[in-house]
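Enquirer: I'll drop the sequence and a predicted model, then ask my questions.
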Amino acid sequence: MPDDRGMTFDEEPLSGGNVSAGVVRVGDTVRRPAGPWTPAVHALLDHLHSVGFHAAPRALGLDERGREVLSYCPGVPTWPERFDLMEPRSALTRVGHIIRDFHDAVAGFTPPPGARWRVLYPQAGDEIIAHHDLAPWNLIAGTDSWAFIDWDTAAPGTRLWDLAYAVVSFVPLSAEPALRRGDPVERMRALVEGYGLEDEDDRRRLIGLTAERARAMHDLLAEQAARGNAPWERLWREGHGRIWRANADHILDNRQRWEDGLLG
């Protein structure tokens, strides 16, 4: 099919993540199914680029089939095959920097009148428009730059709620021993220091929010699976709900030790 410059490219299905049905690459663009939230998300992406935050795709409107068009971010997803990219402390610090840059950039964003967001998680506040899925499966690591993709779940939230999920997923705070990487306190410290979270009360609250965030993922899967909604119904059947519940329990079991380490 032709791109916006009239050049013809084949559609290349893109995989990765848990919600990739209908996502294709066309030349240097990505086409995805649009939804009622798409205009608000595109306004958000336009704002981010206008203030100099480039670790996100650019919004390029809709194509002739009503799909949203985004700029293609070259690189590889860092989960699962490339999670070794997150092994150095410097990589987690870099992730923390990117998230802080995003949160600072979005602080000046005013949603368009009547903005509709895809609200899937509890709204822990409306401090910012949060990404809500800052995770290695949504981080594209390129040679020259890294970028977060899949902004369709952007919605009102708080900085700490957004950061808590990044801590859960990038450290990761997993109940599965095979998924753990090194000392969780040292990895948390690298990410949090990259973010610049210095306040002790905020660090203490962050640890508590990681357990709440993991539990929220379990509850989302349970609710959507009960309604028969894809792709969550499939993920529930594959055991992701059990995994997230176990992660929440694992965090609670270790909360005091990790909190002491992060504060110490």
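Expert: The structure has been received and is ready for your questions. Numbering: from 1, shown residues only.
Enquirer: going forward, measure contacts between C-alpha atoms and count neighbours the same way
Expert: Noted.
Enquirer: for N247, give me its contacts.
Expert: By C-alpha atoms under 8 Å, 6 or more residues apart in numbering, the residues touching N247 are 173-175, 211, 214-215.
Enquirer: any chance of those residues in JSON lines with neighbour count as columns?
Expert: Output for the contacts of N247, formatted as JSON lines (neighbours: other C-alpha atoms under 10 Å):
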{"residue": "L173", "neighbour count": "27"}
{"residue": "S174", "neighbour count": "23"}
{"residue": "A175", "neighbour count": "17"}
{"residue": "A211", "neighbour count": "24"}
{"residue": "A214", "neighbour count": "26"}
{"residue": "R215", "neighbour count": "18"}
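Enquirer: any idea how far the closest residue in space to W151 that isn't next to it in sequence lies from D183?
Expert: Nearest non-adjacent residue to W151, counting by C-alpha to C-alpha, 6 or more residues apart in numbering: H131, 6.1 Å away. To D183, H131 is 27 Å away according to C-alpha to C-alpha, to the nearest Å.
Enquirer: got another, please set it beside the one above:
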Amino acid sequence: MPLPDVETQLLGGTANRGLVVRVGDTVRRPLRPSSMATHALLEHLERVGFEGAPRLLGIDVQGREVLSYLPGETVTSPYPDWSMTDKALDSVAHLLREYHEAVADFRPVGLTWAEPVPSAYVTGLISHNDPNLDNVVFRDGVAVALIDFDLAGPGSPLWDVATAVRLWAPLRPDADIHDVRRGRSLTRLRRFADAYGLTDTDRLRLVDAAADNHIWCMAYVRHGAESGHPWFHQRWTTGEAELTNRTNEWFTRTADALRQALLH
């Protein structure tokens, strides 16, 4: 008689915390109203040969989506030293560029996506919208795959770069950076834009896009908290609201310095 499948809870995330498990070489995740759209996206990425995303394998008997498990490491606190290096930062930028190239000709019709991004940053490309530290898989210190496409939807390369660099630089007050990145936000901002190969036009808009992305992301967290989601509520009420205000003020205060750091 075969042994029952062993489910191992996977760490990271907020919206689905405690609900994502590994079973053998697969990952099981809850379905969402936008699942049909994200499944179409994953199927497109498989068709074009993009290796940096999980494969959709179906729906299990419990009604969960089944994805291929991507071996490697994600970055969760306390952050390992290798994850804070320039090598790791560059590789995230390269991976994001490769994803955008792979998804450039994906033209979905009639699909329902998750949180819409501000219209100023919608160009027709389906962006990931959440390349957070724990949504990137690394091997040997190099980013090789994106996971958790729950927030994917119509956006732009600029919006994804703004999301990524805001989190990976990171773009926030130095007093709120508690690792080796403290004091290097401007340097890492410039490095990420260079590694990605951001256009001159998008460089001029990147600082505003990052500030707008912070407002968008924190509104999503606040809404989750107000809707009674336990993990969003915990996050919002244990310092996130105060950090949000400090970061918004920081963006206003340092906008010129951030723009100067991006100049060639």
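Expert: The structure has been received and is ready for your questions. Not measured: the values here are computed from a predicted model.
Enquirer: re earlier: what about H131 and D183 of the first structure, which has more around it?
Expert: Regarding H131 of the first structure and D183, a neighbour count based on other C-alpha atoms under 10 Å identifies H131 as having more, with 26 against 9.
Enquirer: in the second structure, what residue corresponds to that one?
Expert: Mapped onto the second structure by TM-score structural alignment, H131 of the first structure lines up with H128.
Enquirer: next one: A56 of the first structure
Expert: By TM-score structural alignment, A56 of the first structure lines up with A53 in the second structure.
Enquirer: quick one: its match and L41 touch, right?
Expert: No. Between A53 of the second structure and L41 there is no contact under C-alpha atoms under 8 Å: 10.0 Å.
Enquirer: these two: who's more crowded?
Expert: Applying other C-alpha under 10 Å to A53 of the second structure and L41 shows that A53 carries more neighbours, namely 24 against 21.
Enquirer: what strand or helix carries that one?
Expert: Per DSSP states H and E, A53 of the second structure falls between elements, in no helix or strand.
Enquirer: from what I see, the residue nearest to W151 of the first structure and A154 are in contact.
Expert: Yes. The pair H131 of the first structure / A154 is scored as a contact, 4.4 Å apart, by C-alpha under 8 Å.
Enquirer: coming back round to it: give me every residue that touches the residue nearest to W151 of the first structure.
Expert: For H131 of the first structure, the contacting residues are 151, 153-155, 162, by C-alpha under 8 Å, 6+ apart.
Enquirer: kindly report the same for V6 of the second structure.
Expert: The contact partners of V6 of the second structure, taken as C-alpha under 8 Å, 6+ apart, are 23-24.
Enquirer: cool, and the one 5 residues further on?
Expert: For L11 of the second structure, the contacting residues are 17-18, by C-alpha under 8 Å, 6+ apart.
Enquirer: and it, which of the three is it?
Expert: At L11 of the second structure the chain is in coil, as set by DSSP: H, G, I helix; E, B strand; the rest coil.
Enquirer: again with V66 of the second structure
Expert: Following three-state DSSP, V66 of the second structure is assigned to strand.
Enquirer: aligned to it, what sits in the first structure?
Expert: Counting by TM-score structural alignment, V66 of the second structure corresponds to V69 in the first structure.
Enquirer: contact partners for its match?
Expert: V69 of the first structure neighbours (C-alpha under 8 Å, 6+ apart): 29-32, 59-63.
Enquirer: look up how far H54 of the first structure lies from it.
Expert: Distance from V69 of the first structure to H54 of the first structure, by C-alpha to C-alpha: 17 Å.
Enquirer: what residues in the first structure pair up with stretch 145-158 of the second structure?
Expert: Stretch 145-158 of the second structure corresponds to residues 147-160 in the first structure, going by TM-score structural alignment.
Enquirer: coming back round to it: closest one of the contacts of H131 of the first structure to D126 of the first structure?
Expert: Among these, A155 lies closest to D126 of the first structure (C-alpha to C-alpha), at 8.5 Å.
Enquirer: would you confirm that the closest one contacts A115?
Expert: No. Between A155 of the first structure and A115 there is no contact under C-alpha under 8 Å: 9.8 Å.
Enquirer: more neighbours, these two?
Expert: A155 (24 against 15).
Enquirer: want to throw the contacts of N247 of the first structure into CSV with distance to R100 of the first structure and secondary structure?
Expert: Output for the contacts of N247 of the first structure, formatted as CSV (distance: C-alpha to C-alpha, whole Å; DSSP: H, G, I helix; E, B strand; the rest coil):
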residue, distance to R100 of the first structure, secondary structure
L173, 20, coil
S174, 24, coil
A175, 27, coil
A211, 21, helix
A214, 21, helix
R215, 24, helix
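Enquirer: how close does the closest residue to A152 of the second structure other than its chain neighbours get to R203 of the second structure?
Expert: Nearest residue to A152 of the second structure, sequence neighbours excluded (C-alpha to C-alpha, 6+ apart): H128, at 4.4 Å. If you measure H128 of the second structure against R203 of the second structure using C-alpha to C-alpha, the figure is 19 Å.
Enquirer: what's the answer for W216 of the second structure, then?
Expert: Counting by C-alpha to C-alpha - W216 of the second structure and R203 of the second structure are separated by 20 Å.
Enquirer: among the two, which residue is more densely surrounded?
Expert: Neighbour count, other C-alpha under 10 Å: between W216 of the second structure and R203, R203 has more, with 20 against 16.
Enquirer: report the secondary structure state of the more buried one.
Expert: The three-state label given to R203 of the second structure by three-state DSSP is helix.
Enquirer: same deal with the one 5 residues further on?
Expert: Local secondary structure at D208 of the second structure is given as helix here, using three-state DSSP.
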